[in-house]
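# Please find the sequence and the predicted model below.
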Amino acid sequence: MKKKLIIVGFLLSIGFLGTCLVKQVKARGINIGAESLPMWGFAVGDEVSDFKLKNVDGKMVSLSDFSSAKGFILVFTCNHCPFSKAYEERLVQLNGKFSPKGFPLIAINPNDPEAYEEDNYENMKKRALEKGFTFPYLVDDKGVAKSYGVSRNPQAFVVEKVGGKNIVRYIGAIDDSPKSAGLVSNKYVEEAIENLLVGKPVVTQNTRAIGCAMSWRSN
């Protein structure tokens, strides 16, 4: 009888620990059984760290440069990925709509140019010029994407300035149509910012980023 009680107690302990783990995972916006967000990096509600990365115009850019901004649209993207290419015009439109309202867009390319030559700095400059990028397009050679917990290209972070801190309000897909702008029904990034601009909480805080897997730099 004593042995049976020990076994039952052990099983109950495992069940309790499992429940706690599930709660922690869900709290970070991770869908069990489907890829959503990695276990590292920032979650909604976290304060993100600033960075200083090289723009395609040769200048260094950091979040602190935008002293009058209310927040940011940070999009980790690249040149080679078909999903990233499908969003290029939409990124220009997002920046045109929300930069004047205090939420400028900043695009960051974290991919290894040795894995994809199309993602090297010279090709980034060409791409930005050809596509008429109106926002900074930064080369991430300092592991910023890893520190943020980026898993796919493209992946968006909506960040709000609160009391001098940059707080994450949304992580995931830009919208719900990764291949065609004409089929969009849920504009996740837009909806998040529209809510923030009127002082409302963001309703959809996490979505699954659909795109190309990261090709990390060796440094």
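Looks like it arrived, so ask away. Residues are numbered from 1 along each chain as shown.

# Please make it C-alpha for all contacts and neighbour counts, starting now.
Will do.

# Nearest the geometric middle of this structure, what residue?
Among the residues of the chain, A156 comes closest to the average C-alpha position under C-alpha atoms, centre = their mean, at 3.3 Å.

# can you tell me which helix or strand the closest residue to that residue other than its chain neighbours belongs to?
In space, and not counting its chain neighbours, A156 is closest to V75: 4.4 Å by C-alpha to C-alpha, 6 or more residues apart in numbering. Under DSSP states H and E, the secondary-structure element containing V75 is strand 71-76.

# here's the one I want to compare it with:
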Amino acid sequence: MKKSIIFVSAVLVVVFISAFTLNNTTLKGYGIGDVADDFLLKNIDENMVSLADYKDAKGFIITFTCNTCPFAVMYEDRIQALNEKYASQGYPVIAIMPNNTDVKPGDALPEMKKRAEEKGFTFPYLLDEEQNVYPKFGATKTPHIFVLEKTKKGNVVKYIGAIDDNHKDASAVKVKFVENAVNALLKGEEVGLKETKAIGCSIKV
């Protein structure tokens, strides 16, 4: 009897350690130079969107954001400006809402539609309904940005972090992290500052 209990306990410990390790690996997400997997998510217009749909894109500004986080709200106009500046140059913004909408009903698809209409979003605003995409990227905040460059290997991660260095006041920004990264890529240059700390609300699971 004691041997059976010891055996079962040992199995449970192994399972727990394996699950913990797997979870940590998943949460770590992409690093600079990694190739990001494509995804298929529902847009606010009910159509499914993937990166593969953008045949002529040179890369992407993947933005994890939401309606309810004050930091995300402060950055909405700047996210819109990024799309207006770079979509025509081959780097469109793809916004993804990663929160659990049971926890944050203000981030549910109908509310996403309302917000996009109010703000006049010109970029897709996708719902990570199963919460499978944001862990792959390793996103932890809203907003959290990943700049990808389309290459023969796939969509390579070139920048991860914040949009700029001042979430409170757009007029007081001194360093535009995302713009600098995309500008470098458009010139065929290496991105200088590849990672910064994302400032925002934690993603709700």
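Sure thing, it's come through. From a predicted model like this one, the values you see are computed outputs, not experimental measurements.

# Aligned against the second structure, show me the partner of the residue nearest to the centre of the first structure.
A156 of the first structure maps onto I145 in the second structure, with residues paired by TM-score structural alignment.

# can you confirm that match is in a helix?
No. When the secondary structure is assigned by DSSP: H, G, I helix; E, B strand; the rest coil, I145 of the second structure falls in strand instead of a helix.

# Settle this for me: it is touching I61, isn't it.
Yes. Under the criterion of C-alpha atoms under 8 Å, I145 of the second structure is in contact with I61, at a separation of 6.9 Å.

# in the first structure, which spans are helices?
Counting by DSSP state H, one finds helices in the first structure at the ranges 2-27, 82-86, 88-98, 121-130, 144-148, 188-197.

# among these, which is nearest G41 of the first structure?
For these, distance to G41 of the first structure was read as C-alpha to C-alpha. The smallest value, 4.4 Å, belongs to helix 144-148.

# Tell me if I'm right that A145 of the first structure and N111 touch.
No. Checked against C-alpha under 8 Å, the pair A145 of the first structure and N111 is beyond contact range at 9.3 Å.

# These two: who's more crowded?
More crowded of A145 of the first structure and N111, by other C-alpha atoms under 10 Å: N111, with 28 against 23.

# wait, that one sits on P154?
No. Contact criterion C-alpha under 8 Å: N111 of the first structure and P154 do not qualify, at 11.1 Å.

# shared neighbours of those two, anything?
Common neighbours of N111 of the first structure and P154 are listed as C78 (criterion: C-alpha atoms under 8 Å, 6 or more residues apart in numbering).

# And the residue nearest to A156 of the first structure? What does it align with in the second structure?
Using TM-score structural alignment, V75 of the first structure sits opposite T63 in the second structure.

# and its match, what does it touch?
93-96, 143-146.

# Quick check: nearest residue in space to the aligned partner of P201 of the first structure in the second structure, chain neighbours excluded?
Residue pairing (TM-score structural alignment): P201 of the first structure is matched to E190 of the second structure. For E190 of the second structure, the nearest residue in space outside its immediate sequence neighbours is A184; the separation is 6.2 Å by C-alpha to C-alpha, 6+ apart.

# ok, now F76 of the first structure?
I108 (4.8 Å).

# Go ahead and confirm the one you found touches S84.
No. If you go by C-alpha under 8 Å, I108 of the first structure and S84 don't touch, sitting 11.4 Å apart.

# Mind listing the shared neighbours of these two?
With contacts taken as C-alpha under 8 Å, 6+ apart, the residues that reach both I108 of the first structure and S84 are 77-78.

# Over in the second structure, find the residue span stretch 106-123 of the first structure aligns onto.
With TM-score structural alignment applied, stretch 106-123 of the first structure matches the range 94-111 in the second structure.
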